[in-house]
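Asks: what follows is a protein structure lacking sequence information:
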């Protein structure tokens, strides 16, 4: 088999790049280790930057997002028994975010690839990357007893943190930065109306909580828990009771509870790998960087990688200009680190840290007080939340 660009990973990043390049006449093949049903069964965040929403429309995949997505012009930070609203529209210069589940977004991308007869191969095993700095880059994978080879010009590693792509870069070249937080998020998805039309980030002495939504009949809630705890430690009833304790009384009293559709614990970590290019291989999304979910930057950071790769590949194939490919790693990492800083700041601001000294707690409270006393501070928060320019 032969293609221009072989994309490892059939999640939203890989599918988005494949779709965008297809529209420019550039051939791609997408390889995915899991089945389509498995990919579509993963529950992920759904707060999209305005730039991400624009990219979906450019990929001709935004019709359902625009019809069913929730436009949010602000969110609420609950603290000290108060609810303080961050007016994104006001402080970002007129921008907003779209709340649209990642599962639905991925479904839209799959359907678009189907309409255009895009090649997405599922259930591949033993994927290996070859001659990344040589003259004949190629990828091999196994299906059953058959070894299949794909010759290509470039390989995109969009196969997540545990994928093979980043691991194919020599350790002498790759430098990794990581911060692991001493807690995780216990998340519950329920078929209940959301408690608020906008997201509520709650800072509480018992731990952080978040009230989110997927639609007007589907809600997503989170509470901070120690890493030592498991899903089995939490019944639905225990989760709802703890969530109510961490919310302002006015919010807790109107919370509608119900059976959980999905329940999971996600540990929080920050991670960046440098460089994001090695020869013919380009890393994108979780393969290169991970952020805590506090600032809703994960999927959006991946989207900026795809934006840069899409324009760089287009310039290379259609104009013979490879400067975008040459500058990809530096350009992508500059934005990645800004997203890292914002997610770290949001996490430090709103969570309860075990064994935190009184000095740190006072600084945390001072930072929160300052935020709502300064329009410039609110402007910085809003600018980052709706998304920095690509």
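Replies: Okay, I see it. Keep in mind it's a predicted model, so treat the numbers as computed, not measured.

Asks: alpha carbons only for contacts and neighbour counts from here, please
Replies: OK.

Asks: quick one: the helices in the stretch 201-350 of the chain?
Replies: Secondary structure of the stretch 201-350 of the chain (DSSP state H, counting those that start in this stretch): helices at 236-246, 249-252, 298-319, 323-326, 328-350.

Asks: try this one side by side with the last:
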């Protein structure tokens, strides 16, 4: 086995891994990307759909925004709702920033095509990936390639963009890290449906039966979520039951508004938790995205946090490897974690405000909070600033 040699070995070819390789290439830094799944799989995963203004600005700056602006949809804000009340929060008016609706699968395709055109070396369908000697100046990664051959990549730096269950996080010794975690007492049942959206903006709805979210993917495909109990069995939720629950929680018939049902093409149950690991670096191993932190999806932060991580990390690695200047690399974890904790708090705040529970005291607190956010410009501005996205850096 003859080892490959590169400057940066990136584990994970999801959006953060491919964006990092793209940004590094702009600075003349070579990388190799390793991915457990096939390219077809990672490009078809149904994930996040909201891009913050700062994420869109980043994509535009590095030549990745053309299809986003052509096929994506800019949204001025969201609707915040509870029974007999629906209020529009205009992010542009409140915070001067909008968000874009553009699915993670489309981001993935754009990045994949850009990296393919640039000749990026990406190895899909690898297995048994392992990080070695991350605390030394000579880290390396071993893996088995798609043909079953044992392989190795020697690198100056390794970056883990491989999510919660990849080998990168596990390569950091327990003695060198701290973790914080919270599991929430509810999950989301998510569906995709071949039906035009029944709303022009996303609807976030508190209801005594549970939270509901009306989102969308295209002009002809809608995305919906329902609060359900952890461990929910999809077999217990027929199409009719799903549409009935959505109609009830989203206010079908309220002020003449109608929810249009359609054929359900995909369904899944998503557990909800928060997780943060500090630091996001161990020696020559750096972590980004879900490898270092997880947020519940209520605040639309997961993908955007991963993009912000690599936007900070790429220039830090370029300075380290090209200029032999370690300052940005040494401060990467602290700088990234400031944004991580802000977004973790916002995601927790949205989650606890919008998800119904059994305690009637908590219910009254939630309704009071919703009325304040919808009725106070200061409250609405706080939500808008966090949802539309804080500056990167």
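Replies: Looks like it came in fine. Predicted model only: the values in this text are computed from it and were never measured.

Asks: what TM-score do we get after superposing?
Replies: TM-score for the superposed pair, counting by TM-score structural alignment, normalised by the length of the first structure: 0.97. Supporting figures: 387 aligned residues with a CA RMSD of 1.3 Å.

Asks: CSV for the helices of the stretch 201-350 of the first structure, including distance to residue 361 of the first structure and mean neighbour count?
Replies: As requested, the helices of the stretch 201-350 of the first structure are arranged in CSV below (distance: least, CA to CA, whole Å; neighbours: other CA atoms under 10 Å):
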stretch, distance to residue 361 of the first structure, mean neighbour count
helix 236-246, 17, 16
helix 249-252, 23, 14
helix 298-319, 27, 21
helix 323-326, 44, 16
helix 328-350, 10, 19
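
Asks: tell me the contacts of the closest residue to residue 354 of the second structure other than its chain neighbours?
Replies: Among residues not flanking residue 354 of the second structure along the chain, residue 206 sits closest, at 5.1 Å (CA to CA, 6 or more residues apart in numbering). Residues near residue 206 of the second structure by CA atoms under 8 Å, 6 or more residues apart in numbering: 81, 82, 83, 212, 249, 354, 355, 356.

Asks: what's the matching residue for residue 206 of the second structure over in the first structure?
Replies: In the first structure, the residue matched to residue 206 of the second structure (TM-score structural alignment) is residue 203.

Asks: please apply the same query to residue 71 of the second structure.
Replies: Taking TM-score structural alignment, the alignment pairs residue 71 of the second structure with residue 68 from the first structure.

Asks: what do you get for residue 44 of the second structure?
Replies: Per TM-score structural alignment, residue 44 of the second structure is aligned with residue 41.

Asks: let me know the secondary structure of the closest residue to its match other than its chain neighbours.
Replies: Excluding its sequence neighbours, the residue lying closest to residue 41 of the first structure (CA to CA, 6+ apart) is residue 103, at 7.2 Å. Assigned by DSSP: H, G, I helix; E, B strand; the rest coil, the conformation of residue 103 of the first structure is helix.

Asks: then the one 10 residues further on?
Replies: Following three-state DSSP, the label given to residue 113 of the first structure is helix.

Asks: shouldn't it be in contact with residue 19?
Replies: Yes. Counting by CA atoms under 8 Å, residue 19 is a contact partner of residue 113 of the first structure at 6.4 Å.

Asks: who has more neighbours out of these two?
Replies: residue 19 (26 against 19; other CA atoms under 10 Å).
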